[in-house]
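Peer 1: Just to be clear, the model below is a prediction. Sequence and coordinates:
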Amino acid sequence: MTTDHRAQVDELLADYRRSRDQLASVQRELAGVTATATSPDGAVTATVGARGSLTGLELADAAYRLRPGQLAQVILRTAREAATEAAERTYRVLGPVLPAGTDPEALVRGTADLRPDEIAPPPQRRRAVDDDDEDFEQRDWLNVETSGGPR
């Protein structure tokens, strides 16, 4: 191997090691991303990880004065707020290491290189009236005769 080739190989290996170190650093930063939000009344505090998964939930005494449905809504709103902040932090970690013009949010969502028509859900297929499939929503299960069942 000539000296020029050896120098190129050494340079490529050094670039690879720098890239790998940078990736490891980004992975550590991403693993450490968390966000916490507290409801306006202070009743609920939610903490989420980088992917928006709930990792902590604190309920103040005021939370127990809420009706169950209200409490559930406050928890969901507060967790969503924390997840939004965690996502923003994730985008800030990724932004500097992505190629110019790459949208970190679209990359995380998995839509970075997709067109809107590729992301849209497929159209719903309408059932024909004469489909062989039964419509189980309209079935009265109490009056159906089955072998060995009530008549």
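Peer 2: Perfect, I can see it now.
Peer 1: okay, CA-based contacts and neighbour counts for the rest of this
Peer 2: Noted.
Peer 1: can you give me the helices in the protein?
Peer 2: 3-31, 68-94, 104-109, 116-119 (DSSP state H).
Peer 1: Quick one: closest of these to Thr38.
Peer 2: Counting by Cα to Cα, Thr38 lies closest to helix 68-94 out of these; the figure is 6.2 Å.
Peer 1: That closest one packs against which elements?
Peer 2: Helices and strands touching helix 68-94, as assessed by 3 or more Cα pairs under 8 Å, 6 or more residues apart in numbering; DSSP states H and E, comprise helix 3-31, strand 34-38, strand 44-49, helix 104-109.
Peer 1: this is the other structure I want to compare:
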Amino acid sequence: MQESLEQRLARAQAELEATEAAVARIESDLTAATQTVTSRDRSVEATVGPQGNLTGLNFLDNKYRTMSASALSAVVIETVEKARERMARKVVTAFEPLAGDISGPSGLGQLDLAQMLGVSPDEPRNARRRSAKPLHDELHEDL
């Protein structure tokens, strides 16, 4: 027996309301989320909010006093970038259950949040950085 149009609309409306409620819960949870990362040399600690905005930057143990300006800049940029990548992965992971297959009548197909945000939940940390020239060299060359 085929579903009537009213039954399909009611089911679609219920699914939409459930999805909207799930999105609201996730957004509420992420509103207060932060991600803190400490640099490899333990000289800098960066904290970002759910949208990747820098919310805190700490210089640890006065190590920055012995660093050159270009080295300190490179460590800050690398640490903030790492915190943003981790936060983006956290956001992707939170929304993944809702992304899935959205083919439906619109025919949109798979929604890949990781690709949209430019991160891969499976990508090892610093995978992109290893293939690129070290950041401190780039800063040094620009000076």
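Peer 2: Ah, there it is. Quantities reported herein were computed from a predicted structural model and do not represent experimental measurements.
Peer 1: what's the TM-score for these two chains?
Peer 2: Comparing the two superposed chains by TM-score structural alignment, normalised by the length of the second structure, the resulting TM-score equals 0.61, with 106 aligned residues with a Cα RMSD of 2.5 Å.
Peer 1: so which of the helices of the first structure gets nearest Ser39 of the first structure?
Peer 2: When the helices of the first structure are compared (using Cα to Cα), the closest one is helix 68-94, at 5.6 Å.
Peer 1: For that closest one, buried residues please.
Peer 2: By 16 or more other Cα atoms under 10 Å, the buried positions in helix 68-94 of the first structure come out as 71, 74-75, 77-91, 93-94.
Peer 1: Grab the most central residue of the first structure for me.
Peer 2: Arg51 (5.1 Å; Cα atoms, centre = their mean).
Peer 1: Wait, His140 of the second structure touches Ser68, no?
Peer 2: No. The pair His140 of the second structure and Ser68 does not pass the contact test of Cα atoms under 8 Å, sitting 10.2 Å apart.
Peer 1: Comparing these two, which residue is more hemmed in?
Peer 2: Residue environment comparison for His140 of the second structure versus Ser68 gives the larger neighbour count to His140, 13 against 10, counting by other Cα atoms under 10 Å.
Peer 1: Show me the contact partners of the strand or helix carrying the more buried one.
Peer 2: Counting by DSSP states H and E, the secondary-structure element that holds His140 of the second structure is helix 135-142. Defining contact as Cα atoms under 8 Å, 6 or more residues apart in numbering, one finds that helix 135-142 of the second structure is touched by 70-71, 73-75, 78.
Peer 1: quick check: angle from that helix to helix 69-99?
Peer 2: With axes from the mean of the first three to the mean of the last three Cα atoms, to 10 degrees defining the directions, helix 135-142 of the second structure sits at 130 degrees from helix 69-99.
Peer 1: Now do the buried residues in helix 135-142 of the second structure.
Peer 2: Of the residues in helix 135-142 of the second structure, those buried under the neighbour-count criterion (16+ other Cα under 10 Å) are 135-136.
Peer 1: hmm, back to that, any idea how far Arg77 of the first structure is from the residue nearest to the centre of the first structure?
Peer 2: 16 Å (Cα to Cα, to the nearest Å).
Peer 1: before we move on, what about Thr47 of the first structure?
Peer 2: From Thr47 of the first structure across to Arg77 of the first structure, the span is 12 Å (Cα to Cα).
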